[in-house]
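1. Quick one, fold the following:
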Amino acid sequence: MARLFSNLLALAGLVATVSARVACRSEAKTYEAEDGILTGVQVEKTQAGFTGTGYVNGFDTGTDKVSFKVNSDSIKLYDLTIRVAAIYGEKRTSVVLNGGASSEVYFPASQSFSNIAAGQVLLEAGANTIDIVSNWGWYLLDSITLTPSTPRPAHNIEAAPRNPAADDGAKKLYSYLRSIYGKKILSGQQELSYSSWIAQLTGKTPALISFDFMDYTPSRVERGTVGTSVEEALVHHNRGGIISFLWHWNAPTGLYDTEENKWWSGFYTRATDFDIASALSSTTNANYTLILRDIDAIAVQLKRLQQAGVPILFRPLHEAEGGWFWWGAKGPEPAKKLWLLLHDRLTNYHKLDNLLWVWNSILPEWYPGDETVDILSADVYAQGNGPISTQYNELITLGKGKKMIAAAEVGAAPRPELLQAYEAHWLWFAVWGSGFIDNAEWNTPELLKQVYNSEYVLTLDEIQGWRV
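-> Alright, predicted model coming up:
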């Protein structure tokens, strides 16, 4: 009887959810691009499949845009859909609501018009403006559609790290993160020195600091770099903080080292001829051996942290889908293969059980699979201190609601009130250092004080019990 009652409740909830979605779809409203206010663009009719009387083309400079005037009877959250044809290859656009926060939307390459989920917009009561601004440009904009958002369902996060041998510290960190997910967000910052800068400005210290293994990479060490991030991470760990690491992995070999592309930029695709697909084609070629050499060098540093009892949110191969780093330059399959090699080498060969693995690309075809990923994340550089809801929603879909999601690298700290209004439950945010955290065009001092003193944002002094 109890099971029957439980099943009936679940069914009733499902029916209610479906009914709500059907009702919301019936309230959807479409706005044709050709009826908007056009800046630097023009109406065309050549491409088949458009709706209305045409579509808009000519997004070829940064200021080109279409402005839509929309009204709402109350403060209300809407799902935004953009109908577009990215006939010139994959593109990105910027969505700006009421002249404020900007969000970036990815358009996959397509030879026909299709509907792209573009996150959410929180409309004010009365008149609103939604700008679709060029960004990468060169796409055909047909229309936008606004649909009232349905409440986000409860999270169903995996109960433990994927590594069954995860050590006590990693388990405790995962458990703590799971306990706050959807309720609070961890404040975070790239580089220890900027955490001190934030403390002086706001009176609060970030809960999480992100560090970089970059200068421990062999092709940099042989040119004189001396890494210090492990020592800096221990400083933050010893004061009760949470540690994250990324790795700007200088290519193992093949650095151009020209005036345009110095050796120290060797993690960029443009600065090396290192071919990851070729290197992974067999386990006997010299470049495969160099990959292992580099992984083993980083393992030395990770073991220092493991011996000190430091659990790490480890985010290697970041932004792979962008293609601007060599590990993503040959497409998703070599990038996934490298991730699996890296995971296996560190987990099974080096027995590094203090790591929580953070994947950092959004597109499904790049995802290496649930078994090697603990947390999903995105790096987003959009001005206006918005909630970054587009990428959050995409990652919810990617992880099927089972993975926690982090804004692992951002240019602008998100406003806590917008995160809550949009139900964008990012686990943490980490603002990049020079040129972003200290740049008022991205983060004003007043905004940072508001963020760091918000009840929704956890700072170092507020997380001291997480190891218990």
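
2. Going by C-alpha atoms from here, please, whenever you check contacts or count neighbours.
-> OK.

3. Residue nearest the middle of this structure, spatially speaking?
-> residue 378 (1.0 Å; Cα atoms, centre = their mean).

4. after the helix or strand encompassing that one comes which helix or strand?
-> Residue 378 is located in strand 375-380, with elements delineated by DSSP states H and E. Going down the chain from strand 375-380, the next helix or strand is helix 389-398, by DSSP H and E.

5. Can you name the residues in contact with that following helix?
-> Residues outside helix 389-398 that contact it (Cα atoms under 8 Å, 6 or more residues apart in numbering): 103-105, 117-120, 362-364, 376-378, 403, 405, 422, 424-426.

6. One more, so I can put them side by side:
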Amino acid sequence: MIKKILPCFLFFCLPFVTVFGQLIDGKASLQTKNLYKNLAKLSGAKVLFGHQDDLAYGVGWKYQNGRSDIKDLTGEYPAVFGWDISGLETNQKENIDGVPFDKMKQYIKKAYDLGTINTLSWHMDNPISGKNSWDTSSIAVKSILPSGSKHLLYKSWLDKFSVFVKSLRGTDGKAIPILFRPFHENGGGWFWWGAKSCTPQEYKALWQFTISYLRDKKQLHNLIYVFNPCGFKTEEQYLERYPGNNYVDVLSFDYYQYGEVEKGESFAQDVAKNLAIQNKIARRSKKISALAETGYVEIPDANWWTNVFAKAIQENKPSYVLFWRNAGYREKEKDNHYYAPYPGQISAPDFLEFIKGNNILLQKGLKKYSVYN
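-> Next up is the predicted model:
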């Protein structure tokens, strides 16, 4: 009996930052509603730590059952697992980073069974050129809107996505709730859906059509929709491509540190400023605030976690943060590519200190809140 009431009791101890609204999907599954409700209750008090492709591979290993760089270091998995479904639209067996979709389904199920959270991004191919999402040579967004020449093609992609999402079920047989972040980093110019390739009105129309099609036509009721601009310095810039409160559940942005270790201070200040802007909008709109992608490649600063990142999220805590993938050494690029620590990495001891404080939750910490119940 105590176990059943403990999570609810714990929530009463959390400081509520704002009153949150409802999911934009009125028919959302019970587990999806509960996840959103519990994320809202944790918001402002706890920060869920996430990692891209965490179960699939890490530095020096691939596809080892149950392994995780974060678990190897801390003894527990992340609280949030990120995945990308690029390639699903063109019937590929593997995604853009070589993760087989069959394995991805297993990982998503495992994450749900662990009581943790899954989020999906989609680096979908350019529908006109057939090249990858970084190909901006074609004006593609206009072509996939309802009156566009590639609209039927785009709907077929959404149909494939719907089949994939409907196949995601936990051991309990329930549809697995997914934080879905389409057309991310929309303020940048590097994707075919970015600011240099479509007008704000076209972007909003694409977002609104996509959500309406998935929710109303395809009857997907286990998605939580995550809006994701980047490169903003003002509230006006943040909202330039915002499709409206009826089409968004979570507000997020992406921000990475680049260059020398000395740039950590400016990175922390910039992230803090962006979180302040986003949180102000989130409170007004009754939405959840998150940092959907972040990190510092190779983490060469031994004290980066406590001296830089902790300061970045101190004043306006995001609901969750997702660090990018640990690909390790890449033969083609001749570089090391990882954003989260692992045993022996220079910042690993500092990371352990970071998660002791700062109200950071990993899998075991999140599990006691039973976010799907």
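
7. Kindly provide the TM-score of these chains.
-> Once superposed, chain against chain, the TM-score is 0.73 (TM-score structural alignment, normalised by the length of structure 2); 302 aligned residues with a Cα RMSD of 2.9 Å.

8. Which stretches in structure 2 count as helices?
-> 2-11, 30-42, 69-74, 101-113, 141-144, 151-166, 200-212, 235-239, 264-285, 304, 310-312, 348-356, 363-367 (DSSP state H).

9. Average offset of the fifth one relative to structure 1?
-> If I follow you right, that is helix 141-144 of structure 2. With the two structures superposed, helix 141-144 of structure 2 lies on average 2.5 Å from its match in structure 1, counting by mean Cα distance after the TM-score superposition for structure 1.

10. so what does that helix touch, helix or strand wise?
-> Applying 3 or more Cα pairs under 8 Å, 6 or more residues apart in numbering; DSSP states H and E, one finds that helix 141-144 of structure 2 makes contact with helix 151-166, helix 200-212.

11. what's the nearest residue to the aligned residue in structure 2 for the residue nearest to the centre of structure 1 if we skip its chain neighbours?
-> Here residue 378 of structure 1 is matched to residue 253 in structure 2, going by TM-score structural alignment. In space, and not counting its chain neighbours, residue 253 of structure 2 is closest to residue 228: 4.9 Å by Cα to Cα, 6 or more residues apart in numbering.

12. again, but for residue 285 of structure 2
-> Using Cα to Cα, 6+ apart, the closest residue to residue 285 of structure 2 is residue 245 (6.8 Å).

13. Number of residues surrounding that neighbour?
-> For residue 245 of structure 2, the neighbour count with other Cα atoms under 10 Å is 14.

14. quick revisit: now restrict the contacts of helix 389-398 of structure 1 to buried residues only.
-> 103-105, 117-120, 362, 376-378, 403, 405, 422, 424-426 (16 or more other Cα atoms under 10 Å).

15. mind checking what residue 356 of structure 1 lines up with in structure 2?
-> Using TM-score structural alignment, residue 356 of structure 1 pairs with residue 224 in structure 2.

16. residues in contact with the residue lying closest to that match once chain neighbours are set aside?
-> Distances taken as Cα to Cα, 6+ apart place residue 179 nearest to residue 224 of structure 2, at 4.7 Å, with adjacent residues excluded. By Cα under 8 Å, 6+ apart, residue 179 of structure 2 lies in contact with 117, 118, 119, 120, 223, 224, 225, 226.

17. Any figure for the gap between the aligned partner of residue 179 of structure 2 in structure 1 and residue 211 of structure 1?
-> Residue 179 of structure 2 maps onto residue 313 of structure 1 when the alignment is built from TM-score structural alignment. With distances taken as Cα to Cα, to the nearest Å, residue 313 of structure 1 is found 10 Å from residue 211 of structure 1.

18. Find residues that contact each of the two.
-> Shared contacts of residue 313 of structure 1 and residue 211, counting by Cα under 8 Å, 6+ apart, come down to 243, 244, 245.

19. Same list (these) but as a markdown table, adding neighbour count and distance to residue 389 of structure 1.
-> Formatted as a markdown table, those follow (neighbours: other Cα atoms under 10 Å; distance: Cα to Cα, whole Å):
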| residue | neighbour count | distance to residue 389 of structure 1 |
| --- | --- | --- |
| 243 | 20 | 25 |
| 244 | 23 | 22 |
| 245 | 23 | 24 |
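
20. Could you pick out which of those are located in strands?
-> Residues of those located in strands (DSSP state E): 243, 244, 245.

21. Switch these over to a markdown table; also include distance to residue 179 of structure 1.
-> Below are those laid out as a markdown table (distance: Cα to Cα, whole Å):
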| residue | distance to residue 179 of structure 1 |
| --- | --- |
| 243 | 18 |
| 244 | 18 |
| 245 | 22 |
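
22. Relative to residue 453 of structure 1, which of the residues you listed is nearest.
-> Nearest to residue 453 of structure 1 among those: residue 243, at 21.2 Å, using Cα to Cα.

23. out of everything not next to it in sequence, what's closest to whichever residue in structure 2 pairs up with the closest one?
-> Counting by TM-score structural alignment, residue 243 of structure 1 lines up with residue 118 in structure 2. Distances taken as Cα to Cα, 6+ apart place residue 81 nearest to residue 118 of structure 2, at 4.9 Å, with adjacent residues excluded.
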